[in-house]
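Trainee: Please find the sequence and the predicted model below.
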Amino acid sequence: MSIKPSTDSEGSGISQLSDEGSGISQPSDEVTLTVSDAARAVLSVSPQKWLTEGDPVTLNCEVDGSSTGWTFSWFTETLSLDLSDRYKPLSDSRRGAGGKYSVSSVALNHTGVYVCRAERGKPTYETWYSNTQPLWVTGVSPPVSLIISPSRTQHFTSDFLSLSCGDQSNSDRWTVRRYSDSGRPEDCSSSVSGSQTGSTCTISSTSTLDTGVYWCQSESGEKYNPVNITVHSDVILESPVHPVTEGETLTLRCLFKYTSPSNLRSDFYKDESLVQNQTIEMIIPTVSKSHEGFYSCKHPRGESLKSWISVRGSHSESQISVLKILTSVLAACPYLIVTVVLIYKCCRMRRKKPE
């Protein structure tokens, strides 16, 4: 018996066993080859992806099926179709082991779509890029405002919808972008019935595919004023487009497309808990930070999608606090001056006292 390479027509290269002189050959023993894919990183966000300027947030990156020895890198996703340019590393993208990227106080420029990746060993073994996780940060006074008409976050199908970036000083430098079910940022005009002219995007006939987060983006990549827009066929929640200021009144209505008037008695929910039932509208006379959350409505004709309502601090309250501090300091100044003068005089008298 001798081992000879196979010479079949397809050049398989499988060795065969041959009895000398007999011309009889048999296949070799089976060899099992196992090819393993690269491990995948999994990204999550805590406490939530909708944030108000100044809130804390943490991105958590884990490697599926493994736990130790990894070093993590962090990226934001771009509009580029070229895979080599699709992910832009953060300036402080490497934060060592642990898989946590924390920001104690988010700013407007933290708005974006994030991914992570992990590596370990020598030679370096890298995971695939993680799933995407968007962060949406609403600010107190952003330099540009996303103006939506009709002015609400939820819209019926087949509606006309206009979105524009309201910066009268330099409107040409802004473009409306969106993040939808496609899973990556794209131009607003990518909508089936969408078109972009300057800083204005119009959707002539909305569909459920137009559901997504829309924002204004500058030529240099700055992102401002993200708004979550949803499109539904029958029932929608009428809620304010932009954050509500503490102390203001918040009014919510449940609208049904096929009745006139469209607002009917409905149940209203916050974070999936019933807060008010069988009313035409839900009114919160004095909004506080505790009212921030996801709201929806329901009546026999159907149920709306959820809308995030953000609450920001009052400017007047901040100003009053500063004034109180200044007033207290000024009121205390005379006493401090008198105290210093008395101490100075006492010291001089002690020096002049004869021994």
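Mentor: Great, that's in hand.

Trainee: make it CA atoms for all contacts and neighbour counts henceforth
Mentor: Fine.

Trainee: wait, Pro143 sits on Asp167?
Mentor: Yes - counting by CA atoms under 8 Å, Pro143 does reach Asp167; the two are 7.4 Å apart.

Trainee: who's more crowded, those two?
Mentor: With neighbours defined as other CA atoms under 10 Å, Pro143 and Asp167 compare such that Asp167 has more, 15 against 10.

Trainee: and the comparison structure, right after this:
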Amino acid sequence: MSIILISRLVGLTAFVIQVATSKESPKAILSVWPPGTTVYVGESVFLQCRVERGGTAAWTYRWSRKQPHTTLTTGRGLLVSGDSLSITGVSREDSGPYWCQAETERNNVTVLVQSDPAHMAVSDLAHSMLTVTPSSRQFYRGDRFTVQCPTSESNNSTGWVLQQLTKDFGLRTADFQNGSCSPLEGAVIPKTRETCIFSSVYSGNGGLYWCERAGVRSNAVNISVSYGSIILESPVHAVSEGDVVVLSCIYWNKSRSETTFFRNGVEVVTLSSYKTDKVIKMTIDNVTSAHQGFYKCASRDRKMESSESWLAVRSNSTSTDGSTDAAGDGVWKWASLTCFIVLLLLLIPLTIWLVYRYRYQMSCTRGCCPSTKEGAAMALPKTKQDVSEVQWDLSWMEMSNLLDKHYILGAVVESN
């Protein structure tokens, strides 16, 4: 009896330990910033992988897209830093489900946990646009810039809230209802129409900014604060084909004798300047989709180099909300349908005429035209055209005779 009781107690203890262990097993949580399943072409997106109940273990992370357990290839525009993945200049190819996988060693045993998928659908330009003035993603410490939520003359942009995601993934929301920009840090001055002015920028003002209202959000802009010697000022939003675009390389003190601009790591142009100049500008006339890419500037000796900024170019065939011109599609559809109807109307009478002519030739061959066997005299051809006509008629007559013989032979066989 005591042995049975002991075994039951041991089994119950093992069951309790197993349940406690399953409840304490680590779990990977994947978050997307800005939140939601829709992201917009050209904006910046951050993904964070967080392990719950992971203890003090050191975790390493791997990322997958579209297929789980396959390592995502990083490169220009895709950057992995610890437990985060950043996408700069979102493109159509960035759509799909994402997974993160965390791995660690415990008692010489590999522990592997994978998150649930986070789905990202890439859409064209957002209907509501966040405005940054001056239009740049890079600023020096001590600079001044303004962030303004989308405005509308009809509703005076009422109801928007400004969100800031800091570098350590802290979320701050500007309290416009109380007429302030707190808890945004630094020298921030509130202004009308849900606008915040950062009058003296410091590192804490860097991060991802976007506006939200009633389940709708604007595009997101990633702002960086530099403590270096050179930055690049470029348009925050996508520019249209045919526009004139100016990229400004801004030095903290003074420029060198030559400044080089790069696109996607390849030298575009080198401009000479006076050493007293702090701003060197590169102008792109009649911009096209070929000019889209990551830009940076550097001194000729490459001792000073800015961060990269994404320049997005919007096709003129795309409307302001990013959708293709529906009217143009409609015109092409109606034109195609009209051509098909006209072709059909031409083919039907032509087909009827050919059938009628065939039946007429057959009836003429059998009943109207005299047979050569009956000794009917035929006029001799006088010209080459008459010869062709006679050959044509003889061909039909021979075919008719063959058909008649086949018909008569079949009738005789059936009667027998």
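Mentor: Great, that's in hand. Worth saying up front: this structure is predicted, and the values here are computed from it rather than measured.

Trainee: Give me the TM-score for this pair.
Mentor: Overlay of the two chains. TM-score (TM-score structural alignment, normalised by the length of structure 1): 0.58; 258 aligned residues with a CA RMSD of 4.0 Å.

Trainee: quick one: the helices in structure 2?
Mentor: For structure 2, helices defined by DSSP state H occupy the ranges 2-23, 326-363, 384-415.

Trainee: counting contacts, what elements does the last one pack onto?
Mentor: With contacts defined as 3 or more CA pairs under 8 Å, 6 or more residues apart in numbering; DSSP states H and E, helix 384-415 of structure 2 has these neighbours: helix 326-363.

Trainee: Show me what counts as buried in the helix it packs on.
Mentor: 361-362 (16 or more other CA atoms under 10 Å).

Trainee: how many degrees apart are it and helix 384-415 in direction?
Mentor: Per axes from the mean of the first three to the mean of the last three CA atoms, to 10 degrees, the angle that helix 326-363 of structure 2 makes with helix 384-415 is 70 degrees.

Trainee: Would you check the distance separating helix 326-363 of structure 2 from the middle of the chain?
Mentor: Centroid separation for helix 326-363 of structure 2 versus its chain: 41 Å, with CA atoms, centre = their mean, to the nearest Å.

Trainee: repeat for stretch 154-173 of structure 1
Mentor: On CA atoms, centre = their mean, the centre of stretch 154-173 of structure 1 falls 20 Å from the chain's centre.

Trainee: Look up the closest residue to the residue nearest to the spatial centre of structure 1, ignoring the ones flanking it.
Mentor: Relative to the mean C-alpha position of structure 1, the nearest C-alpha, by CA atoms, centre = their mean, is the one of Leu135, at 1.7 Å. Excluding its sequence neighbours, the residue lying closest to Leu135 of structure 1 (CA to CA, 6 or more residues apart in numbering) is Lys49, at 4.7 Å.

Trainee: contacting residues for the one you found?
Mentor: 133-136 (CA atoms under 8 Å, 6 or more residues apart in numbering).

Trainee: returning to what we had before: now render the helices of structure 2 as TSV, adding distance to Glu305 of structure 2.
Mentor: Below are these laid out as TSV (distance: least, CA to CA, whole Å):
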stretch	distance to Glu305 of structure 2
helix 2-23	50
helix 326-363	44
helix 384-415	86
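
Trainee: Please report the distance of Cys196 of structure 2 from Ser157 of structure 2.
Mentor: 14 Å (CA to CA, to the nearest Å).

Trainee: What is the burial count for Ser310 of structure 1?
Mentor: 24.

Trainee: which position in structure 2 aligns with it?
Mentor: In structure 2, the residue paired with Ser310 of structure 1 according to TM-score structural alignment is Ala312.

Trainee: give the contact list for the closest residue to that match other than its chain neighbours.
Mentor: The shortest distance from Ala312 of structure 2 to any non-neighbouring residue, by CA to CA, 6+ apart, is to Ala238 (4.5 Å). Applying CA under 8 Å, 6+ apart to Ala238 of structure 2 gives the contacts 42, 311-314.

Trainee: Of those, which ones are shared with structure 1?
Mentor: With the contact criterion set to both residues aligned by TM-score structural alignment, their matches' CA atoms under 8 Å, the contacts of Ala238 of structure 2 that also touch in structure 1 are 311-314.

Trainee: Now, of the residues you listed, which are buried?
Mentor: Using 16+ other CA under 10 Å, the buried ones in the kept ones among the contacts of Ala238 of structure 2 are 311-314.

Trainee: picking that back up, quick one: the residue nearest to Leu135 of structure 1 from Arg120 of structure 1, how far?
Mentor: 29 Å.

Trainee: Same check on Leu305 of structure 1?
Mentor: For Leu305 of structure 1, the distance to Arg120 of structure 1 - CA to CA - is 42 Å.

Trainee: same for the longest strand belonging to structure 2, what does it pack against?
Mentor: Criterion DSSP state E: the longest strand present in structure 2 is strand 96-106. If you count contacts as 3+ CA pairs under 8 Å, 6+ apart, strand 96-106 of structure 2 packs onto strand 27-33, strand 60-65, strand 109-114, strand 118-123.
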